[in-house]
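1. dropping the sequence and predicted coords here.
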Amino acid sequence: MTAQDRNAAREAARRRRSAARLYAVQALFQMEVSGQTTTAVEKEFEDYRFGATTPEGAEMVEGDIDLFRALVDGAVNEQARIDQMTHRALVAKWPIDRIDPTLRALFRAAGAELLSDKTPPRVVIVEFVEVARAFFPEGREPRFVNAVLDHMAREAKPEAF
């Protein structure tokens, strides 16, 4: 395998992980608004979104299924802990219940990854700020997400800073 092939493989794996993060936020949002179970939402995403072609002909990116499942399952299993970390990162008198449901899903997915030992906190922050940009391309939300995730990361992994 050439260096160019290795670089292409690394870039493809990075795109799959990034897609998994985006899909995890979408899945958590969907679970919150529809009341679907983790199992049902994970199956739907894996069967109909990962690598699918939209009716308009656009191809959706293939996601890293293991990371997707780890984020969704981790967010559900550690929701109380993640919500408490998020709440402490938010400004006074602004409870997590009052923030946009998409941001809530994003903080939960990012919190699940911050609590794992697999990804450096700075990478989690950068990746989820990019997810925020995908959902809020014109707004101030990406900066807000950066600030909240920085606070959460310092709480979850103080040794990394």
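-> Yep, that arrived.
2. for the rest of this, base every contact and every neighbour count on C-alpha atoms.
-> Fine.
3. could you measure from the nearest residue to E59 once chain neighbours are set aside over to V61?
-> Excluding the flanking residues, the one nearest E59 by C-alpha to C-alpha, 6 or more residues apart in numbering is T53, at 4.3 Å. Between T53 and V61 the computed distance is 9 Å (C-alpha to C-alpha, to the nearest Å).
4. more neighbours: which of those two?
-> Neighbour tally, T53 and V61, criterion other C-alpha atoms under 10 Å: the higher count belongs to V61, 18 against 13.
5. what's the neighbour count on the residue lying closest to the more buried one once chain neighbours are set aside?
-> Nearest residue to V61, sequence neighbours excluded (C-alpha to C-alpha, 6+ apart): G51, at 5.0 Å. Residues lying near G51 (other C-alpha under 10 Å) number 16.
6. what's near enough to touch G51?
-> Residues near G51 by C-alpha atoms under 8 Å, 6 or more residues apart in numbering: 59-63.
7. A further structure is provided below for comparison with the first:
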Amino acid sequence: MNTAARSQARSAARLAAVQALYQQQMEGTALTKLLDEFHQHRLGREVDDDEHEGEVFADAEVAFFDDIVRGVDARREEIDGIVIERLAAGWTLARLDKTMLQVLRAGAYELLARPDVPTATAISEYVDVAKAFFDDREAKFANGVLDAVAKQVRD
């Protein structure tokens, strides 16, 4: 896989990971069932609804997707503690939009546990994921929180 294709596959994996983590939080889906559902029906598969008929989900790097989802699931308490420390006074995780919380969790996990991914790349990628769901104000919020997380967990 060339560098551009790998980069695109990782971007797709990050977006899918945020979606999976959101689904897990909202529905309480067990991790193995969640991963299986995304492997079978989402990652690189044709979109199955009338509005997007014929469109295909971008091919995602499955192992990278799995690592993010499993890593956030396994280290949620640690990750949440780090994120909470970076929020403005008076803010709690419960006050965050549920999708934004997953963006921050996935980004924080990658900064914590994936030293193979450059800091600027991880932050930029999750700012892009935030832009898929929110406007610039929220994307800047994600950038600020993840930048603060990076300063804490990376040299």
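-> Received, thanks. The model shown is predicted, which means the values in this text are computed figures rather than measured ones.
8. rewinding a little: for the residue nearest to E59 of the first structure, what is the corresponding residue in the second structure?
-> Per TM-score structural alignment, the equivalent position to T53 of the first structure in the second structure is E46.
9. which residues does that match contact?
-> Residues near E46 of the second structure by C-alpha under 8 Å, 6+ apart: 53-57.
10. secondary structure class for E62 of the first structure?
-> Under DSSP: H, G, I helix; E, B strand; the rest coil, the three-state class of E62 of the first structure is coil.
11. wait, isn't it in contact with R16?
-> Yes: between E62 of the first structure and R16 there is a contact at 5.8 Å, judged by C-alpha atoms under 8 Å.
12. can you tell me the closest non-neighbouring residue to P101 of the first structure?
-> Leaving out its chain neighbours, P101 of the first structure is closest to F29 (C-alpha to C-alpha, 6+ apart), at 6.5 Å.
13. just give me the neighbour total for V56 of the second structure.
-> V56 of the second structure has 14 neighbouring residues, counting by other C-alpha under 10 Å.
14. so it is in contact with V47, correct?
-> Yes: look at V56 of the second structure against V47 with C-alpha under 8 Å: they come within range, at 5.4 Å.
15. in the helix ranked longest in the second structure, what's buried?
-> Taking DSSP state H as the criterion, the second structure has its longest helix at helix 3-27. For helix 3-27 of the second structure, the neighbour count (16 or more other C-alpha atoms under 10 Å) marks 7, 9-24 as buried.
16. what angle separates the next helix or strand after that helix from helix 3-27?
-> Next in sequence after helix 3-27 of the second structure, counting helices and strands by DSSP states H and E, comes helix 31-41. On the basis of axes from the mean of the first three to the mean of the last three C-alpha atoms, to 10 degrees, helix 31-41 of the second structure is oriented at 130 degrees to helix 3-27.
17. how big is the offset of the helix or strand following helix 31-41 of the second structure relative to the first structure?
-> As assigned by DSSP H and E, the chain's next helix or strand after helix 31-41 of the second structure is helix 62-74. Helix 62-74 of the second structure, aligned to the first structure and superposed, deviates on average by 0.6 Å (mean C-alpha distance after the TM-score superposition for the first structure).
18. D128 of the second structure matches what in the first structure?
-> Match for D128 of the second structure (TM-score structural alignment): E130.
19. can you check R70 of the second structure too?
-> In the first structure, R70 of the second structure lands on D73 (TM-score structural alignment).
20. skipping its backbone neighbours, what lies nearest its match in space?
-> T38 is the one closest to D73 of the first structure (C-alpha to C-alpha, 6+ apart), at 7.2 Å.
21. I figured the one you found hits L71, correct?
-> No: taking contacts as C-alpha under 8 Å, T38 of the first structure lies outside contact range of L71: 11.0 Å.
22. so these two - more neighbours on which side?
-> L71 (27 against 17).
23. list the residues that contact that one.
-> L71 of the first structure touches 21, 24, 109-110, 112-113, counting by C-alpha under 8 Å, 6+ apart.
24. of those, which ones are shared with the second structure?
-> Contacts conserved in the second structure for the contacts of L71 of the first structure, counting by both residues aligned by TM-score structural alignment, their matches' C-alpha atoms under 8 Å: 21, 24, 109, 112-113.
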